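[1] any chance you could fold what I've pasted below:
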Amino acid sequence: MLAGKRILLIIGGGIAAFKSLDLIRRLRERGATVTPVLTKAAEEFVTPLSTSALAAEKVYRDLFDLTDEAEMGHIELSRAADLVVVAPATADLLGKMANGLANDLASTLLMATDKRVLVAPAMNVRMWLHPANQRNVETLRGDGVLFAGPTEGDMACGEYGPGRMAEPLQIVDAVQAALADGPLKGKRVIVTSGPTHEPIDPVRYIANRSSGAQGTALARALSALGAEVVFVTGPADVPPPDGVQVERVQTADQMLAAVQGALPADAAIFAAAVADWRVDNAAESKIKKDGSGKLPVLNFTENPDVLATVAQSKARPKLVVGFAAETDDVVAHATAKRARKGCDWIVANDVSPETGIMGGSENAVTVISASGAETWPRMSKDQVAAKLAAKIAEALT
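    Presented below is the predicted three-dimensional model:
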């Protein structure tokens, strides 16, 4: 779990700060030591006394406390932890981090640390979606900062939408993933997941029947083994896992660009159900039915082959794994696909309607490689993910 791990917890000023008290308790239950830092604004929501009591540690608050500077100093405090967690991470704190500002203890610690940083954003939906905040988020993701959330939900201000802080147990999962010391530690893995949506007009699209459950489970399993996971997801039903870098896309073109932008990597796992075709004469406004019986003419063109493009590129990862969803002659079609695409493995499954696999909670796969076909029994998608992640770790180490 987290036994012996040291967490520096920076608590920002927002109503979600009350969750940080439960977060401290959950982290300590798993064996972590938590050193809390309160911003001045955070003290309006939680007290130093309650924070200190739950952490069983001194609370740090002031950059210019000479006693603390003599005993430890903000440089040492920032580097003594195994992980720095910011929860809640307000828009102000994210802005300071993204722009290199250091005018209080919290922001100075974040500038001085040489450890990984995990943030759990919490703010009003309009603040979260504001272009300035989104620019800061993109900058921080590019700097390697990890994100847990935010999620969608009701807010204290009465609005609903993205910006709600992840729940304490979700943040704990992200902390455990960030500190995972498994066989994939130091390895960078790209995972694609979900369907793509190819527009016909602004309200209609072509898509595949994919929930994103298997790709999400695989990203979570790889992260648990210590991998740095870049999760490129189409508009899936299943939310992405915490503790991974999430890149959201809609179309096949966008998915290819996101994957290429995430290279180099040690492995790339293509679990997404990418639409094979798109409409090349997509309408800019909604196509109307006028009662004449005349049908719109849709001109189709092939989408880029994301798997083949990466598998055959100069920036090819050491291990490239594709997925093949088939309805007949599964192994034969998947074997041919592996040779055609140029990938190392193909994970094939039968998605005929009677199997209940597409969109269901279970999967039955055959892993096809140069050495032959290995058929696994039907099991949950989480179990498939764990077994495949272990196989990937073996291939990369």
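[2] okay, CA-based contacts and neighbour counts for the rest of this
    Noted.
[3] the helices in the stretch 51-200 of the chain, which residues?
    For the stretch 51-200 of the chain, the helices defined by DSSP state H, counting those that start in this stretch occupy 66-71, 73-79, 91-99, 105-112, 125-129, 131-142, 168-178.
[4] which helices and strands does the fifth one pack with?
    If I follow you right, that is helix 125-129. Here helix 125-129 touches strand 160-164, going by 3 or more CA pairs under 8 Å, 6 or more residues apart in numbering; DSSP states H and E.
[5] V189: which of the helices of the stretch 51-200 of the chain is closest?
    Proximity to V189, assessed across the helices of the stretch 51-200 of the chain by CA to CA, is greatest for helix 168-178 (13.9 Å).
[6] for the closest one, which outside residues touch it?
    Applying CA atoms under 8 Å, 6 or more residues apart in numbering, the set of residues contacting helix 168-178 from outside is 1-2, 19-20, 22-23, 26-27, 83, 116, 118, 120, 148, 223-226, 242-244.
[7] need the buried ones from these selected in PyMOL.
    Listed next is the PyMOL selection for buried residues among the contacts of helix 168-178, using 16 or more other CA atoms under 10 Å:
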select buried, resi 2+19+20+22+23+26+27+83+116+118+120+148+223+224+225+226+242+243+244
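[8] which of the contacts of helix 168-178 fall within helices?
    With helices taken from DSSP state H, the overlap with the contacts of helix 168-178 comprises K19, S20, D22, L23, R26, L27, S223, A224.
[9] output the residues you listed as a markdown table; include the columns distance to A283.
    Converted to a markdown table, the ones in helices among the contacts of helix 168-178 look like this (distance: CA to CA, whole Å):
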| residue | distance to A283 |
| --- | --- |
| K19 | 46 |
| S20 | 48 |
| D22 | 50 |
| L23 | 49 |
| R26 | 51 |
| L27 | 52 |
| S223 | 40 |
| A224 | 44 |
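[10] helix or strand: which one has the nearest residue to K341 once chain neighbours are set aside?
    Leaving out its chain neighbours, the residue that sits closest to K341 by CA to CA, 6 or more residues apart in numbering is A308, at 4.5 Å. Take DSSP states H and E as the rule and A308 turns out to sit in helix 306-311.
[11] to check against the first, give me the structure of this:
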Amino acid sequence: MLRDKTIVLGVTGGIAVYKAADLVSKLKKQNANVEVIMTEGAANFVTPLTFQSLSHNLVHMDMFKELKNYDIEHISLAQKADVILIAPATANTIGKIANGIADNLLTTVVMASKAKIIFAPAMNTAMYQNPIVKENMDKLKNLGYEFIQPQTGLLACGDYGEGKMAEPADIVEYVISSFVKKDLIGRRIVITAGPTIEPLDPVRYMTNFSSGKTGYSIAKEAADRGAEVILISGNTPLIPPKGIEVVNVKTTREMLDAVGEYFDTCHVLIKSAAPLDYRPKTVSPIKIKKKPGEQDELTIDYIRNPDIAAYFGKRKKEQIIVGFAAETNNLSEYATEKMKKKNFDFIVANDVTQEGAGFKTETNIVTIIDKDGNSNDYPLMHKKDVAKIILDKVSNILKNRS
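    Prediction:
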């Protein structure tokens, strides 16, 4: 994700420095080049050797050390940085930068850089809520600096409140998203994901093997690209991406109603869910019991559920609708027929019998067919990469219409 990117990590003096070590490790796992600048206060908590071992680079601290060559350190770091991330960011460092003070290597690099600057604050609740600190953060935000919201929890001082540094995994996700093109700002995208369920009795239900991973990957990618995302999710244990609106549903009819709440005001509907086509005609009010005898059979009558995709395909005006087809044979034929019948702009089809392309996998092998007859086959890839391809196509359609 961060290959060929240089992250200059500013580590300032606070107990959350121990999290910064984990942060370096996670950034390296994303193939980032990490250059660490430590303040004198930070070195009182963790030694520079720790960060040197994790980053595989020398740690930078002294602005006034003897030059070994003409590579002036603070200018060199400022120029090579794709992002400067300050984590933990103390009230002291935030205040210095907000007021143009450059009295150590970190603040000097920040002043000399044109890179994106991201702060991950960490401090006592009273300090974080102090009007002066708030004023400094607001000033920096207005200048284009970015802040990762701290957590609320038990702090090192024993207090419980706001000011705990965000978790390293969340910070890494924020950094990754900062490199994603923001081509969907101002667009409202409704995404359905996961399976629906239909009850048989109070303790049993029917469903399918859909995991929701594709829909959740699309939701995250869309949010990273600036879209307003409404994720209408069926029954799945997946954790929704941050910063999106989530509507949880169970049955196909609930999913239909939920989409209906947002359809008229959305720009794009992405139907990656796998709603059940049928439901029991009658739901037993009590648990269905086994009958004695090995040859006994249970018969259940089913009726059709509403076809969500077809319903909104008929209602659409300017909306883009993306459909999905999970097939076991005649992939292109069935997918094309489905796309035309349900008035999709394009359809994402996969053969679930192929290894790596079925339900509950992290990968997929897809064919994308559009209403103009264009068809593109894609090799085995992670569902996150499939999401990028889908949204690239959505973005191009939106650009061509504007």
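[12] please state their TM-score.
    With the length set by TM-score structural alignment, normalised by the length of structure 1, the two chains reach a TM-score of 0.62; 302 aligned residues with a CA RMSD of 4.4 Å.
[13] returning to that earlier point: among the ones in helices among the contacts of helix 168-178 of structure 1, which one lies nearest to R340 of structure 1?
    S223 (29.5 Å).
[14] number of residues surrounding the residue lying closest to the closest one once chain neighbours are set aside?
    In space, and not counting its chain neighbours, S223 of structure 1 is closest to A177: 5.6 Å by CA to CA, 6+ apart. Other residues near A177 of structure 1 come to 23 when the count uses other CA atoms under 10 Å.
[15] sorry, back to before: so where is the helix holding A308 of structure 1 in structure 2?
    Across structure 2, the stretch matching helix 306-311 of structure 1 (TM-score structural alignment) is residues 308-313.
[16] give me the contact list for the matching stretch.
    M255, L256, F263, K271, I321, G323, K341, K342, N343, F344.
[17] okay, those in CSV with distance to V110 of structure 2, neighbour count and secondary structure next?
    Shown next, in CSV, are the contacts of stretch 308-313 of structure 2 (distance: CA to CA, whole Å; neighbours: other CA atoms under 10 Å; DSSP: H, G, I helix; E, B strand; the rest coil):
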residue, distance to V110 of structure 2, neighbour count, secondary structure
M255, 48, 22, helix
L256, 50, 21, helix
F263, 45, 19, helix
K271, 44, 24, strand
I321, 44, 24, strand
G323, 46, 26, strand
K341, 56, 13, helix
K342, 53, 18, helix
N343, 52, 23, coil
F344, 48, 28, coil
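[18] closest to Q354 of structure 2 out of these?
    Q354 of structure 2 lies nearest to G323 out of the contacts of stretch 308-313 of structure 2, by CA to CA, at 19.9 Å.
[19] residue contacts, the closest one?
    In this structure, G323 of structure 2 makes contact with I270, K271, S272, A309, M339, F344, D345, F346, I347, V348, judged by CA under 8 Å, 6+ apart.
[20] just F209 of structure 2 next, same as before
    With contacts defined as CA under 8 Å, 6+ apart, F209 of structure 2 is in contact with P195, F359, K360.
[21] if we go to 7 Å?
    Contacts for F209 of structure 2 (CA atoms under 7 Å, 6 or more residues apart in numbering) come out as F359.
[22] for the one 10 residues further on, same thing?
    Contact criterion CA under 7 Å, 6+ apart gives I191, V229, L231 as the residues in contact with A219 of structure 2.
[23] if we use 8 Å, what do you get?
    Residues in contact with A219 of structure 2 (CA under 8 Å, 6+ apart) are I191, V229, I230, L231, P241, I244.
[24] and those as CSV, adding distance to S210 of structure 2?
    Shown next, in CSV, are these (distance: CA to CA, whole Å):
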residue, distance to S210 of structure 2
I191, 15
V229, 21
I230, 19
L231, 16
P241, 18
I244, 21
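[25] most surrounded residue in the residues you listed?
    The most crowded member of the contacts of A219 of structure 2, judged by other CA under 10 Å, is L231 (26 neighbours).
[26] check which helix or strand covers it.
    Element membership for L231 of structure 2, per DSSP H and E: strand 228-233.
[27] residue range for that strand in structure 1?
    Alignment of strand 228-233 of structure 2 against structure 1: residues 228-233, by TM-score structural alignment.
[28] got a list of contacts for that stretch?
    For stretch 228-233 of structure 1, contacts defined as CA under 8 Å, 6+ apart pick out 185-195, 212, 219, 222-223, 240, 244-249, 255, 258-259, 262, 272.
[29] ok, which pair from the contacts of stretch 308-313 of structure 2 is furthest apart?
    Largest separation among the contacts of stretch 308-313 of structure 2 by CA to CA: M255 and K341, giving 20.4 Å.
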